[in-house]
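got a predicted structure plus its sequence, pasted below:
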Amino acid sequence: MEWKETSRLAMHWHASPSNNKIVCTLCPRNCQTQAGQMGFCKVRGNVMGEFHTFNFGKSVTATQECIETEAVNHYMPGARILSLGNIGCMMACTYCQNWQTSQVKHLDNKNVFEYSPEQVIQMAKANNINVISWTYNDPVVWHEFVLETSRLAKQEGITTLYKSALYIELEPLKELIEVMDIFSVSLKSMDDEVYRKITKGKLQPVLDAIELINESDRHLEISQLVVTGLNDDGVDAYKTAQWMVEKLKPGVPLHLVAYHPSFKYKEPRTQLETLLKLRDIVMNEGIEYCYLGNVYADGVSNTQCKSCNHTLVERFGLSVTVPGINEEGNCNNCGTQTPIKFPLAGKPKIHNIPESFEAKQTYKYDWNSEVKSLHIMLEEVSNENILLCVTRLPGNETRYIELNEGLERIILSKSHAGEGTIEISANSNTKIHYLPVLDRAHFPVIDETIGQNSYAQ
């Protein structure tokens, strides 16, 4: 079935008495549609005088990741999360890394899966995952499904995370604040002209939405993609830092994130040297915690104690350890309270080495300058629980990962500077695809295995 063959009544709309159109009030575009017409996002539209959502429960494959994937460094460091992303978007960024699913005209129906709220909750519980993240394509246009599932998550004690560009009206945002624990907001630029040209949106509604979250007790972190030739000259970083210091609570982290060429924007990748210079600028303006994202280098994303400079949390890419925080949440060197919420809650569960593990298939991948993460994806949902054996070379560090009840995809990434190769074995004959991830928020959909760097036994 094609994804757009079913729909249900949407929230946040009204009929316009002046022109017989429906006005959508979910995002600041306030699209006006005639019967049979879709809004800008192409997943919400007018059905015989009522406004419907066409993407309820329709998602890319649910994926196990870690919380740092979402530019969240001060909440449950290292926690495993269940990431879900919808189809369609209320923006049209020229450098969109997920354009094959965010821009509906490019969407292939084979990349669309359907979940019920109950299935999402059960998948998280079956895989001992305590955080559900709404991410990838922006969750704003997935409002009804996100709300319904997040309410169930709260009943089950599961943490909820909203990763968004936050181009949303304030009334629906208030509904989200009631059910979300964490907001990770992508602030594209402090230049309204950049918003208009690059995202086809406006800046001020995003700032208003961030301020509303800041007034709540929800956890907030800000990220900014540093795009070569667009906002990498320091002006944007300077303005962003000034605005955050003036408008937000002290200590809100800022993530400066490296871009990679994608969709219609083909300038070279952001250089590490550029990010380091911008970090100096924002910290000189009063940002207390600045992290560099999409960068695999030592020391650029660690959390240091503000009192004694002791390393509290050590990060390399998406690999995380918490060497410097005690069970009370204090620096274990000087005793100062740290900014990290639930610092030890994300500590990974240690899987016992199975008594027997028979590898039915094995793949290797050599990390390179472009690819330092992979999505490991089952070709189809398996009725069996699958065990993966992951070995990092050199060094032969090995861990086991379970895929239970409906979970089809996980992310694996380079864990330290000396790691050159990753080897993945599975105790199942279910076909597995290995998809390069070019950006921590990138959701690869190309249905191919890695060519020369993989082999099967």
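That came through fine. Numbers count the residues shown, from 1 in each chain.

please make it C-alpha for all contacts and neighbour counts, starting now.
Noted.

excluding chain neighbours, what is closest to Lys202?
Nearest residue to Lys202 in three dimensions, chain neighbours excluded: Tyr195, at 5.3 Å (CA to CA, 6 or more residues apart in numbering).

how about the secondary structure of that neighbour?
The three-state assignment at Tyr195 reads helix, by DSSP: H, G, I helix; E, B strand; the rest coil.

so what's Asn231 closest to, chain neighbours aside?
Ser189 (7.2 Å).

the one you found: which element?
Element membership of Ser189, judged by DSSP states H and E, is empty: it is in no helix or strand.

structure B:
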Amino acid sequence: MTQTTWNQEPHPARLEERLDDDVVRCHLSPRNCRIRPGQHGFCMVRANRDGRLVTLNYGRSVHATEETIETEAVFHYAPGARILSMGNVGCMLNCDYCHNWKTSQARYVEDKDVYHYTPEEVVDIAVRHGIKVISWTYNDPVVWHEFVVETAALAKAAGIVNLYKSAFFISGEAIEELIPVIDIFSVSIKSLDPKYYRKITKGWLEPVLEGTEQVYRAGKHVEVSTLMVTDLSDDEKTAREMATFVGERLDPSIPTHFVRFHPDYKMTDTIRTPVDRLERARKVAMDMGLNHVYLGNVYDTESTNTWCSQCGLLQVTRYGLNADLVGVDADGNCASCGTRAPLKLLPDARRRSKVQELPAGGDLDVASFDWHGDVRALHVQMRNESDAPATAYTRRYGDPAADGSWEIVELKPQESFRYIAAKSTPDELGVQVAIPDRCTSSLHQVFDRAHFPTVEVAAGTLNQDVSPLPLFQPGTRR
């Protein structure tokens, strides 16, 4: 993995149609961009070079990050599993509230935020750290199509599950190339209002719905989510339309998530979604017949938990981005009545190894971060600066009733590794990191599910209701 000038190495692109006069048409998204020589498509990362379609972001990524599967609005597949999140540069949309705008909108990308990975390196990171799921996520994996398809195939051959978290503004032809290698599709449906889609996302609705149906019909694990934007889409109408789509065009058993919004990008003159509106939306959808409706980006509510549909036993408890199986046996059945739980389990996909105490005489530096305001998650980045393997440690602290063990993080020589720590109990105070003196670390606060790039804790202040820096400045561009 090396830092690189991110858009200087074109890579042959798939889904190309060659036209007259060296013009090409890109069939990756419903836009079907017609691109003249030397020009780019809407996404700014697919271009025409000498009459051939190329991609400029092959292997270009934000820092690979270990997270939990709950960050991707996936609640019924391997609850609590650790995942390796991979995000790239560019997007087929330009949503006014995007919290990944500095990477989704290519004109704002800075080289310092971009890394270069090969498919083999991605799979190696997952294997070495015992991670069983790779998630293609953040800005949106659609525009990373070539790298996703090739790397996901390698991962699948290594026994690793692939998760595709996307707004799914993608062509049916491209979806057919994903179906053989992707196991989980988490689709973010921004709204069921066509006018909203055109105005707020700069895309259009029906291809998103058709694509979601396509992967559902293919037998893939599908979950859907909707961002409930304050005073824009956080109403009963959105809940009813979402419930109608899931119930009639998919299946009432498909997990559906109503997700809390935080102000970002071009929409900072507002507030976070009031939780009572989310709770009302959930009730509306369940009253309309959906079986599994959850809230996202919220804490301290039972609306994130899973219960047995037959006897009502609590099966999965969730707090923020953490999940615990409490009422399901090893075979995936209800621990009380034996009914099959609506969950797909993935053995050995959860926790790292732990120790109760730090080793004596280890020359470890310990740093702490306290949760505050709406910041209840943190990216921890560690780098082993030496040519020998190193062992670092991390734990949550402050809640005497919770597990205070130190989790072990093994780093190979010169490895930079990044992971998320999220508040796991109401009484937890924060997170601690212990690293040997030949390693360095930095802490990056995030809201809710992760976003990129992040700002190191020491680099700026935070408005409790607006995303951690950097903030979008209208009229600026690279």
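Received the coordinates, thanks. All values derive from a computational prediction rather than experimental measurement.

what TM-score do the two superposed chains give?
In this superposition the chains share a TM-score of 0.95, using TM-score structural alignment, normalised by the length of the first structure; 452 aligned residues with a CA RMSD of 1.9 Å.

about what we covered before: tell me who's in contact with the residue nearest to Lys202 of the first structure.
188-189, 201-203 (CA atoms under 8 Å, 6 or more residues apart in numbering).

hey, where'd the helices end up in the second structure?
Taking DSSP state H as the criterion, the second structure carries its helices at 101-104, 119-128, 145-157, 172-178, 194-196, 206-217, 236-249, 275-287.

nearest to Leu15 of the second structure, out of these?
helix 172-178 (7.4 Å; CA to CA).

trace the closest one over to the first structure and give me the residue numbers.
Helix 172-178 of the second structure corresponds to residues 170-176 of the first structure when matched by TM-score structural alignment.

before we move on, the earlier item: pick the most deeply packed of the helices of the second structure.
helix 101-104 (a mean of 27; mean count of other CA atoms under 10 Å).

please state the offset of that helix from the chain centre?
Relative to its chain's centre, helix 101-104 of the second structure lies at 14 Å (CA atoms, centre = their mean, to the nearest Å).

what does it contact?
Against helix 101-104 of the second structure from outside (CA under 8 Å, 6+ apart): 88-91, 94, 108-109, 139-140, 265, 452-453.

nearest to Pro274 of the second structure, of those?
Tyr265 (19.5 Å).

and the closest one, how many neighbours?
20 (other CA atoms under 10 Å).

likewise for Cys41 of the first structure?
20.

show me what it lines up with in the second structure.
For Cys41 of the first structure, the residue aligned by TM-score structural alignment is Cys43.

any idea what Gly289 of the second structure aligns with in the first structure?
Checking TM-score structural alignment: Gly289 of the second structure goes with Gly286.

tell me the contacts of the spatially closest residue to its match that is not a sequence neighbour?
Of all residues not flanking Gly286 of the first structure in the chain, Val245 sits nearest, at 6.4 Å (CA to CA, 6+ apart). Taking CA under 8 Å, 6+ apart, we find Val245 of the first structure in contact with 285-287.

for those, which ChimeraX command selects only the ones that are buried?
In ChimeraX syntax, the buried subset of the contacts of Val245 of the first structure is picked out as below (16 or more other CA atoms under 10 Å):
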select :285,287
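
still touching in the second structure? Go through the contacts of Val245 of the first structure.
Retained in the second structure: 286-287, out of these (criterion both residues aligned by TM-score structural alignment, their matches' CA atoms under 8 Å).

how about a markdown table for the contacts of Val245 of the first structure, with distance to Glu267 of the first structure added?
Formatted as a markdown table, these follow (distance: CA to CA, whole Å):
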| residue | distance to Glu267 of the first structure |
| --- | --- |
| Glu285 | 28 |
| Gly286 | 30 |
| Ile287 | 28 |
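
and the contacts of Val245 of the first structure, which is closest to Ile132 of the first structure?
Taking these together and measuring to Ile132 of the first structure by CA to CA, the closest member is Ile287, at 28.2 Å.
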